[in-house]
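Chemist: Sharing a sequence plus its predicted fold:
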Amino acid sequence: MQTFDWSPPVAGRIVSAPRALDSLAGLLADLDLAGVVLVTSPSMARSPVFATLREQAGDRIVGVHATVTPHSPMTDVRTLRDMAVARGADGYVALGGSSVIDTAKAAMWLDLDTTRRRTVAVPAMFGGAEVTPRAGVTDEGRKVGLSDERIVPAAVVLDPRVPAALPSRLTHVSVANALAHCVEGLVGTGRSPLTDAFYLRSLALIRDGVDRLDEPGEAMSAFQSAAVLAALPRVGMAAAHAVVHVLAPLARVGHAVAHGVVGRTVMSYTAPAVPDRHALIADALRADTALDGVTSVLDTLGVPRGLRAAGVDRAQLSLVADALLESGLPGNPRPIDGRDGLLRILDHAWSGELPQDW
């Protein structure tokens, strides 16, 4: 019998449909949000789905904040919060990737002691920020995590038209976020048969979505559900996540690419310690081995195998290692042997070439 202690996730209402964005007006009314600030990125603000969002929100819009950039700088978060205060907003509608949603969640976090604003999240990517109580921001170049159950969005709108409005090279690569949550969650601390169910179903949906890329609506819908399932369990992740949270802002590489490359490398390193766990991953991805399955998915999605191909300077690896050691060597099912062991993993992540025997 396996012993575990797990608290079910707290999540808001989740609405999924081929044209789910058309229900936004009714959703805002149900939540009694009379004045909202629309939050998005400059590129998303030019998309047709943003026009649909504006039409649906109508006269409830009291402001538009379309300046969100990757990694959610705290300066931008404060600008958003100040706009909400000045305009008397009682909520946010966040349309975009994890940085957009985290910016709205971080703005909520700043006001938790005074005002309880709520957020409706309309994700365009597959990082799962729409259902978690954590907002990852950057403050003076350093990654910071803000966490509180009260910042979980009150509602999530899953409309496949939203990711489909972005270039496919961006949305396809973003699936690596959900894949990384599954691979690390299945070997992470606090896992249980209950959390396994979330991750394994998410992996199956990812595999189905990859197999149906020629049907964009079906693929995007599968990836959206997979991202939510992969983010809900909140199991302690393995070393790859700790590396990515330092590497991505420092090396200025996208989180999804970093998760795909580093996750695959750490997975290869960890494999000897968790053969039973990797057998589950292989089965869910319909592959001979877990690493084969993950590599096949990442290759099909267009994720580079190495950080070098993503434009990362090899000289930055030592800076990443030092930053990780300063905060404490990341935990992993197969322990990492100090700075040398960490640099070896980073070096293979950079080249994309995995050794036969670690």
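Modeler: In hand now; what should we look at? Numbering: from 1, shown residues only.
Chemist: CA only for contacts and neighbour counts going forward, please
Modeler: OK.
Chemist: Check the burial of the residue lying closest to V320 once chain neighbours are set aside by counting its neighbours.
Modeler: The shortest distance from V320 to any residue that is not its chain neighbour, by Cα to Cα, 6 or more residues apart in numbering, is 5.9 Å, and that residue is L247. Each residue near L247 was counted by other Cα atoms under 10 Å, and the total is 27.
Chemist: And for V175?
Modeler: Using other Cα under 10 Å as the criterion, V175 is surrounded by 29 other residues.
Chemist: Please identify the helix or strand for it.
Modeler: Taking DSSP states H and E as the criterion, the element that holds V175 is helix 168-185.
Chemist: so what does that helix touch, helix or strand wise?
Modeler: In this structure, helix 168-185 makes packing contacts with helix 193-211, helix 216-231, helix 255-270, helix 290-301, judged by 3 or more Cα pairs under 8 Å, 6 or more residues apart in numbering; DSSP states H and E.
Chemist: among the ones you listed, which is nearest L158?
Modeler: Put simply, out of the helices and strands packed on helix 168-185 the one that sits nearest L158 is helix 216-231, at 6.7 Å, with distance taken as Cα to Cα.
Chemist: one step back: quick one: which of the helices and strands packed on helix 168-185 is nearest A321?
Modeler: Evaluated with Cα to Cα, the helices and strands packed on helix 168-185 place helix 255-270 nearest to A321, the distance being 13.2 Å.
Chemist: got the contact list for that closest one?
Modeler: Defining contact as Cα atoms under 8 Å, 6 or more residues apart in numbering, one finds that helix 255-270 is touched by 127, 173-177, 179-180, 183-184, 239-241, 243-245, 247-248, 291, 294-295, 298, 303-307, 310, 332-334, 345-346, 348-349, 352, 354, 358.
Chemist: Which SSE is immediately downstream of that helix?
Modeler: helix 275-284.
Chemist: got another, please set it beside the one above:
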Amino acid sequence: MTLSGETYFQAMEPKPYVSTGLPFEQACKHHAVESFGASRIYIIVSKTISKTQDFTALWETLGDRVAGVRYGITPHVPGTEVLELARDLASLRADLLVTLGAGSLTDAAKVAVFAAANSAFTLEALDELHARAQPDPAALKGCSIPTINIPTSLSGGEYNPSGGATDFRSHRKTSFQHPTMGAQLVILDPALTVSTPERVWLSSGMRAVDHCVEGLCSTFFRPGEGGGGGGGVDIQAVVEKYLIKGLSLLLPALLVTKQRPEDLDARRDEMLGVIEALRGNKLGVKMGASHGIGHQLGPLGVGHGEISCVMLPSVLRWNREHGDAWVEKRQEKMLEAFWASSTVAETLKRSGLSRETAGAGDAVAAFVAALGLPTCLQDVGIGRERLEGLAESAMTDRDIPTNPVAIRDKEQVLQILEMALERPAVKQ
């Protein structure tokens, strides 16, 4: 049952649902009680938000239903912290998990609920859980504690059934996947996000842009790959429509937010754009080297969104230089979405680009610069001495084999990393 003023819809199949239009604490209490019948709620809140009136409002609204609180998760989700969460959930007999904050909290919640369901309370058990989930998810117990995510960034992790955790003994990040992982409900409140630091908000928006861009350029769209669906549905056309709509919402709204942070309509458009991006990707689209290399930059201290800022332009340029006519065609399709918005087009023109000559990598790089975000690896503290190790780690990532242009050895990854190391000159 929805409340007056609430918009409630299904974002993905089979979950999550989305609630928007209400103050987040009101929506959370309503669904905690009415949708989940929860009486022992565990909250994970970012350390920054925990010091604000926003968190006070949530706790006071939920009252004595709050059974426990975790303050903060270290970026890139250390496995040790996932295990602490899993133990808390089990010992407190939590019947609902609520996250209030950005992407690391979301990932930690997903993996912790999965670990608790399977009594994985050590790093060794967590490693085994990852290994066993890959060949046969049905052999493991599904998540039993429902989750509500209240995001304060645009990372979008709340919409997919996978989560990452990092073993800092090896600095390798592992992805955990299971059909039951992830939130049952996502509550969107644009007003809550105004206090999110500008760089965090805008860079997480670039992560969503990266989902759309690598999605539109994906091998999924090669003839014969994406295929048709039941009833003669053209799945490739459906996915393309989602991803283009995602860009149409995200790109102009991010530029508006850069200029007018208090504009709640723009923030709402960005949040809805994230959903469109992930609706497309959920239908089978594979990511490429921007994500594949980026997963290995995370454990080195680079934020998810900033990874996309510094890697996506160079990946697009490298793919264009080494790809075929099909690669060029897909990048042109992506470019159409950038130039279709008058707000974005004017920004690109002010950067010295023209529609006739600018490539996809140039357009993305100019857009990132217009947002005031880092544009190369050196901007995020990664020097040439790191490239060799990055290339080796990237070759083990699941998204490298699905890059639109085949990457067969680490020398090719090194070529991309060299391109991304320093700020390139903009081609006009």
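Modeler: Perfect, I can see it now. Quick caveat: nothing in here was measured; it's all calculated off a predicted structure.
Chemist: Just give the TM-score of the two.
Modeler: Here the TM-score of the superposed chains, computed with TM-score structural alignment, normalised by the length of the first structure as the reference length, equals 0.90; 348 aligned residues with a Cα RMSD of 2.1 Å.
Chemist: what residue of the second structure matches up with the residue nearest to V320 of the first structure?
Modeler: Using TM-score structural alignment, the partner of L247 of the first structure in the second structure is L297.
Chemist: Report whether its match is found in a helix, as I expect.
Modeler: Yes: membership of L297 of the second structure in a helix is supported by DSSP: H, G, I helix; E, B strand; the rest coil.
Chemist: Does it touch E392 like I think?
Modeler: No: the criterion here is Cα atoms under 8 Å, and L297 of the second structure misses it with E392 at 11.9 Å.
Chemist: Could you name the residue of the second structure that is farthest from its center?
Modeler: In the second structure, D64 marks the outermost C-alpha relative to the chain mean, sitting 32.7 Å out by Cα atoms, centre = their mean.
Chemist: re earlier: select only the buried ones of the contacts of helix 255-270 of the first structure in ChimeraX?
Modeler: Listed next is the ChimeraX selection for buried residues among the contacts of helix 255-270 of the first structure, using 16 or more other Cα atoms under 10 Å:
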select :127,173,174,175,176,177,179,180,183,184,239,240,241,243,244,245,247,248,291,294,295,298,303,304,305,306,307,310,332,333,334,345,346,348,349,352,354
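Chemist: mind checking which helix or strand T69 of the first structure is in?
Modeler: T69 of the first structure is located outside every helix and strand, with elements delineated by DSSP H and E.
Chemist: how about it, what's its match in the second structure?
Modeler: Looks like T69 of the first structure aligns to T74 there (TM-score structural alignment).
Chemist: so how far is D362 of the second structure from that match?
Modeler: Counting by Cα to Cα, to the nearest Å, the gap from T74 of the second structure to D362 of the second structure is 33 Å.
Chemist: Over to A340 of the second structure?
Modeler: Relative to D362 of the second structure, A340 of the second structure is positioned 16 Å away (Cα to Cα).
Chemist: looking at this, T180 of the second structure is in a strand?
Modeler: No: with three-state DSSP as the criterion, T180 of the second structure is assigned coil and is not in a strand.
Chemist: from memory it sits against G142, does it?
Modeler: Yes: judged on Cα under 8 Å, T180 of the second structure makes contact with G142 at a distance of 5.5 Å.
Chemist: Compare the two (neighbour count), which wins?
Modeler: T180 (21 against 18).
Chemist: so what's that one up against?
Modeler: Taking Cα under 8 Å, 6+ apart as the definition of contact, the neighbours of T180 of the second structure are 142-143, 161.
Chemist: Out of the residues you listed, which are shared with the first structure?
Modeler: Counting by both residues aligned by TM-score structural alignment, their matches' Cα atoms under 8 Å, the members of the contacts of T180 of the second structure that carry over to the first structure are P161.
Chemist: Narrow the contacts of T180 of the second structure to those in strands?
Modeler: Members of the contacts of T180 of the second structure lying in strands (criterion: DSSP state E): none.
Chemist: between the contacts of T180 of the second structure, which is closest to G21 of the second structure?
Modeler: Closest approach to G21 of the second structure among these (Cα to Cα): P161, at 25.0 Å.
Chemist: quick one: which of A340 and D362 of the second structure has more around it?
Modeler: Of the pair A340 of the second structure and D362, D362 is the one with more neighbours under other Cα under 10 Å, namely 23 against 12.
Chemist: Does that one touch V426 like I think?
Modeler: Yes: with the criterion set as Cα under 8 Å, D362 of the second structure and V426 qualify as a contacting pair; they are 6.3 Å apart.
Chemist: OK, contacts around the residue opposite D159 of the first structure in the second structure once aligned?
Modeler: Under the alignment by TM-score structural alignment, D159 of the first structure pairs with D189 in the second structure. Contact analysis of D189 of the second structure by Cα under 8 Å, 6+ apart lists 20-24, 150, 268.
Chemist: got it, and V285 of the second structure?
Modeler: Neighbour list for V285 of the second structure: 215, 218-220 [criterion: Cα under 8 Å, 6+ apart].
Chemist: top of these by neighbour count?
Modeler: Busiest of the contacts of V285 of the second structure [other Cα under 10 Å] is G215, holding 27 neighbours.
Chemist: out of everything not next to it in sequence, what's closest to S46 of the second structure?
Modeler: The shortest distance from S46 of the second structure to any non-neighbouring residue, by Cα to Cα, 6+ apart, is to G72 (4.3 Å).
Chemist: ok, now how distant is F220 of the second structure from E240 of the second structure?
Modeler: Here the criterion is Cα to Cα. By it, F220 of the second structure lies 10 Å from E240 of the second structure.
Chemist: And for A425 of the second structure?
Modeler: Between A425 of the second structure and E240 of the second structure the computed distance is 31 Å (Cα to Cα).
Chemist: Residue in the first structure paired with R384 of the second structure?
Modeler: Residue correspondence, TM-score structural alignment: R384 of the second structure in this structure matches R314 in the first structure.
Chemist: sec struct for its match, please.
Modeler: Criterion first, three-state DSSP; result for R314 of the first structure: coil.
Chemist: Which part of the first structure matches stretch 237-252 of the second structure?
Modeler: With TM-score structural alignment as the criterion, stretch 237-252 of the second structure aligns to 193-208.
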